[in-house]
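**Q** I'll drop the sequence and a predicted model, then ask my questions.
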Amino acid sequence: MDFSTPPPGGKFDGAQKGQLMEQVKAQIAVANAQELLQKMSDKCFKKCVSSPGSSLGNSETKCIAMCMDRYMDAWNVVSRAYTQRLQRERNK
């Protein structure tokens, strides 16, 4: 379905609203994943690569891998805590 132009009358029906919301959610999820990957790459590169060259050394490669693992672990903890908090707030 094409949402670039509104339907006649400018109003969406229930199914169209649902489809639009799902598209928006998917786009937000992709943007969030891209932002996470970009931040993780930037932070780990700055932490692990002191003098960039044409290739990464073994210790730099290990450092980046460990940094990215820790970053993802931390992000998952924060994400779970945030989701739980939102659920608690909704149940009040």
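**A** On my side now, so go ahead. Values in this document were obtained by computation on a predicted structure and should not be read as measured data.

**Q** contacts and neighbour counts: CA atoms only from here.
**A** OK.

**Q** how far does stretch 41-55 sit from the chain's center?
**A** 22 Å (Cα atoms, centre = their mean, to the nearest Å).

**Q** Buried residues in it, which are they?
**A** By neighbour count on 16 or more other Cα atoms under 10 Å, the buried set for stretch 41-55 is S41, C44, F45, C48, V49.

**Q** another structure for you, compare them:
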Amino acid sequence: MDYSSSSSSQLDSGRREEYIDQVKQQLAVAQAQELLQRMSDKCFKKCVTKPGSSLDNSEQKCIAMCMDRYMDTMNIVARTYSSRLQQEMSRMGS
């Protein structure tokens, strides 16, 4: 009986890693969706003053530029955060 519980716990350990990976992937997708939603909301509010059935040329350009700036800003923030985190980790290791 100990043998079956031992193999069962090994299986559980392997499955646990698989579940953790799945949860990480789901969180990444959810965060990307949230980012896209926030970006869309902010850029729409900024660029579309008179909502209608379609976007005119200036609204399309404004939204495209707004989304580009938003993504650039998010990338800068992510790189800066990562760099500072690495600096802190190296200080703690020294």
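**A** Arrived safely. The model shown is predicted, which means the values in this text are computed figures rather than measured ones.

**Q** TM between them?
**A** TM-score for the superposed chains, counting by TM-score structural alignment, normalised by the length of the first structure: 0.80, backed by 83 aligned residues with a Cα RMSD of 1.7 Å.

**Q** out of the buried residues of stretch 41-55 of the first structure, who's nearest E22 of the first structure?
**A** Nearest to E22 of the first structure among the buried residues of stretch 41-55 of the first structure is S41, at 28.4 Å by Cα to Cα.

**Q** now for whichever strand or helix holds Y71 of the first structure, which elements pack on it?
**A** Secondary-structure element containing Y71 of the first structure, defined by DSSP states H and E: helix 58-91. Counting by 3 or more Cα pairs under 8 Å, 6 or more residues apart in numbering; DSSP states H and E, the packing neighbours recorded for helix 58-91 of the first structure are helix 14-48.

**Q** Report the inter-axis angle for the helix it packs on versus helix 58-91.
**A** Here helix 14-48 of the first structure points in a direction 140 degrees away from that of helix 58-91 (axes from the mean of the first three to the mean of the last three Cα atoms, to 10 degrees).

**Q** for helix 14-48 of the first structure, packing partners?
**A** For helix 14-48 of the first structure, the packing partners by 3+ Cα pairs under 8 Å, 6+ apart come out as helix 58-91.

**Q** tell me which residues in the helix it packs on are buried?
**A** Applying 16+ other Cα under 10 Å to helix 58-91 of the first structure flags E60, C63, I64, C67, M68, Y71 as buried.
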